[in-house]
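Participant: have a look at this prediction, sequence included:
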Amino acid sequence: MSGDDRLRIEDADGIRRLVLDRPQARNALDGALVAALSEAIKAAGADPAVRVVVLAGTGGGFSAGADLKETARITDAAEAAAHARRMRRLLEMPGGIDKPVIAEVHGFALGAGFALALACDVVVCTAGARLGFPEMRHAVVPALVVPGVVRRAGPLVAFDLLVNGRIFTAAEARIPGLVVLPPGVDAAPEVVRRVAELAGHPAELVAEVKRMVRTSDGADLAHAMDTAEQVNVENRLRRARTTRQDGE
């Protein structure tokens, strides 16, 4: 367990599950939960015993997004800036650690909650999960979610999803990379399968692949290939050293 009752931390066999636990508030991301979850992801990334991180939610869904009751109380620039910094840090955190992070999405994932899921390396959704960015319906510019949605979906799909505020099912989603399960199938078994697959590879190689994906995304091809060439050489030499040591 974490020190905050909004977040459950569960460890088993190198897998760390971080479970949003505010079901009475639809797992809305208030300041305390944002801070606890950011620190928990960071800690998981630094813990050598952790191989894979899973983000999930209790109750009826993953997360309804930012806590609107809390944001409605923000009245000055300092508070607004602090809130934005906390949320930005959270949305950057899954991609910022070298461990693979899987989002297990059921029920609903809306606004910043959906952006958090999309920030993960693997997103597993039940077919009927309701997804979307309803901020525009509340006269709110969904600023902090835009970069991640554009990165995942591309500018045309991102603009359509963000500006219209539609709620759609995972089966209707046009976002590349979502793992959408057949109707009636729970997300948990597929997440277990994906976790086992990732945990079955050497942790340092999984971390290297994640770092390369992060570096290559948005980089020009020449820079990405320079990095790939360097990693290729380092990996080959590391394997050669290991082979010689095993033969001695």
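Facilitator: Okay, I see it.
Participant: from here on, just use CA atoms for contacts and neighbour counts.
Facilitator: Fine.
Participant: all the strands of this structure, residue numbers only.
Facilitator: Along the chain, counting by DSSP state E, strands occupy 7-12, 15-20, 52-57, 101-105, 108-110, 122-125, 130-132, 167-169, 178-180.
Participant: the second one to strand 52-57, inter-axis angle?
Facilitator: Between the direction of strand 15-20 and that of strand 52-57, the angle (axes from the mean of the first three to the mean of the last three Cα atoms, to 10 degrees) works out to 20 degrees.
Participant: what's the spacing between strand 15-20 and its chain's center?
Facilitator: Remark: strand 15-20 is offset 12 Å from the chain centroid, using Cα atoms, centre = their mean, to the nearest Å.
Participant: now it against strand 101-105, angle please.
Facilitator: Orientation of strand 15-20 against strand 101-105 (the same axes, to 10 degrees) gives an angle of 50 degrees.
Participant: now do strand 15-20: everything it contacts.
Facilitator: Under the contact criterion Cα atoms under 8 Å, 6 or more residues apart in numbering, strand 15-20 has outside partners 6-11, 27, 33, 37, 40, 44, 50-58, 62-63, 195.
Participant: which of the strands of the chain sits closest to residue 152?
Facilitator: Comparison of those against residue 152 by Cα to Cα identifies strand 178-180 as nearest, at 9.6 Å.
Participant: which helices and strands does that closest one pack with?
Facilitator: Counting by 3 or more Cα pairs under 8 Å, 6 or more residues apart in numbering; DSSP states H and E, the packing neighbours recorded for strand 178-180 are strand 122-125.
Participant: adding another structure so you can compare the two:
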Amino acid sequence: MDLMIESMHGWARLTLNRPAQRNALNTALLAAVADALGRLADDPACRVVVLTGAEGNFAAGADIGEIEHKTSAEGAADPRKAHWAAIRAFPKPLIAAVDGFALGGGFELALMADLMVLGATARLGLPETNLGLIPGAGGGQRLMALAGRARAMRMVLTGEIIDAQTAVDWGIAAFLSEGAAAEAAEPLAARLAARAPLALMAAKRALIAGEERALALAEERAAFEALLDTADKAEGIRAFRDRRKPEFKGQ
């Protein structure tokens, strides 16, 4: 199974389970996450969800094979947009427990969580410009809201990948574990599950509304879709597959 679902006492754990692909978020896996969260939203026994990845990585980006030949028209009609929206609409506290790589779409998924817990091995980045693209699920906007304009520009424009301590220092993540992220995420989930669920949902709703009114999410998505038709995007993905530096021509 690409997504493992475990019920705990008052909370649930979702584990991205494509370890051979470093848990890369293909459309099927993203749909499974959205569907699972939809069902857990209606489950009164579940008050909190922890989202993590199998075998040492959170999610090392989107599935490049799905993006390689996608056009801007296909991007505009992409079912992934509905899946991302469903994940963001999950009304209960969502904790991302991040070990290893959380890159591109994987980092965007973690940024949609309400609390991010990083393990010592966590490495975070939005390296889409390496492929002639930009973040397509609001990652640049949410990163800027957390870390500020200068740091968001630095990460998005250069494709820099940062370590766990830097992410905490920059205000991107709430907690840093000396070991695996689950070591801190699980007791945190249990603590939240014991708190007033209606109050937690109301707090989450208000905080997200206040944050996202100021974000240019639609503009960022439109720019991502337009880039899907460019020659630079095709060159970026070819270079990624060939393990060489891309030769971008601005076309």
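Facilitator: Yep, it's here. Values in this document were obtained by computation on a predicted structure and should not be read as measured data.
Participant: what's the TM-score here?
Facilitator: Here the superposed chains carry a TM-score of 0.78, computed using TM-score structural alignment, normalised by the length of structure 1; 212 aligned residues with a Cα RMSD of 2.0 Å.
Participant: hang on, the earlier thing: between the strands of structure 1, which gets nearest to residue 144 of structure 1?
Facilitator: Across these, residue 144 of structure 1 has its closest neighbour in strand 108-110 (13.3 Å, Cα to Cα).
Participant: now the helices for structure 1?
Facilitator: Counting by DSSP state H, structure 1 has helices at residues 31-46, 68-71, 77-96, 112-118, 146-153, 155-164, 187-199, 203-216, 221-247.
Participant: in JSON lines, list those helices along with distance to residue 181 of structure 1 and mean neighbour count.
Facilitator: As requested, the helices of structure 1 are exported to JSON lines (distance: least, Cα to Cα, whole Å; neighbours: other Cα atoms under 10 Å):
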{"stretch": "helix 31-46", "distance to residue 181 of structure 1": "26", "mean neighbour count": "19"}
{"stretch": "helix 68-71", "distance to residue 181 of structure 1": "30", "mean neighbour count": "12"}
{"stretch": "helix 77-96", "distance to residue 181 of structure 1": "22", "mean neighbour count": "16"}
{"stretch": "helix 112-118", "distance to residue 181 of structure 1": "16", "mean neighbour count": "25"}
{"stretch": "helix 146-153", "distance to residue 181 of structure 1": "19", "mean neighbour count": "17"}
{"stretch": "helix 155-164", "distance to residue 181 of structure 1": "21", "mean neighbour count": "16"}
{"stretch": "helix 187-199", "distance to residue 181 of structure 1": "7", "mean neighbour count": "16"}
{"stretch": "helix 203-216", "distance to residue 181 of structure 1": "24", "mean neighbour count": "16"}
{"stretch": "helix 221-247", "distance to residue 181 of structure 1": "33", "mean neighbour count": "12"}
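Participant: can I get these in JSON lines including distance to residue 180 of structure 1?
Facilitator: As requested, the helices of structure 1 are arranged in JSON lines below (distance: least, Cα to Cα, whole Å):
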{"stretch": "helix 31-46", "distance to residue 180 of structure 1": "24"}
{"stretch": "helix 68-71", "distance to residue 180 of structure 1": "28"}
{"stretch": "helix 77-96", "distance to residue 180 of structure 1": "20"}
{"stretch": "helix 112-118", "distance to residue 180 of structure 1": "13"}
{"stretch": "helix 146-153", "distance to residue 180 of structure 1": "15"}
{"stretch": "helix 155-164", "distance to residue 180 of structure 1": "18"}
{"stretch": "helix 187-199", "distance to residue 180 of structure 1": "9"}
{"stretch": "helix 203-216", "distance to residue 180 of structure 1": "22"}
{"stretch": "helix 221-247", "distance to residue 180 of structure 1": "30"}
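Participant: export the strands of structure 1 as a markdown table, with columns for distance to residue 227 of structure 1 and mean neighbour count.
Facilitator: What follows is these, written out as a markdown table (distance: least, Cα to Cα, whole Å; neighbours: other Cα under 10 Å):
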| stretch | distance to residue 227 of structure 1 | mean neighbour count |
| --- | --- | --- |
| strand 7-12 | 34 | 16 |
| strand 15-20 | 30 | 22 |
| strand 52-57 | 25 | 24 |
| strand 101-105 | 23 | 27 |
| strand 108-110 | 35 | 27 |
| strand 122-125 | 23 | 24 |
| strand 130-132 | 35 | 26 |
| strand 167-169 | 38 | 18 |
| strand 178-180 | 27 | 20 |
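Participant: residue 88 of structure 1 is nearest to which of those?
Facilitator: Of all the strands of structure 1, it is strand 108-110 that lies closest to residue 88 of structure 1, at 16.1 Å by Cα to Cα.
Participant: any idea how far residue 131 of structure 2 is from residue 203 of structure 2?
Facilitator: Distance of residue 131 of structure 2 to residue 203 of structure 2, computed by Cα to Cα, to the nearest Å: 37 Å.
Participant: no, scratch that, I was asking about residue 37 of structure 2
Facilitator: Per Cα to Cα, residue 37 of structure 2 is found 18 Å from residue 203 of structure 2.
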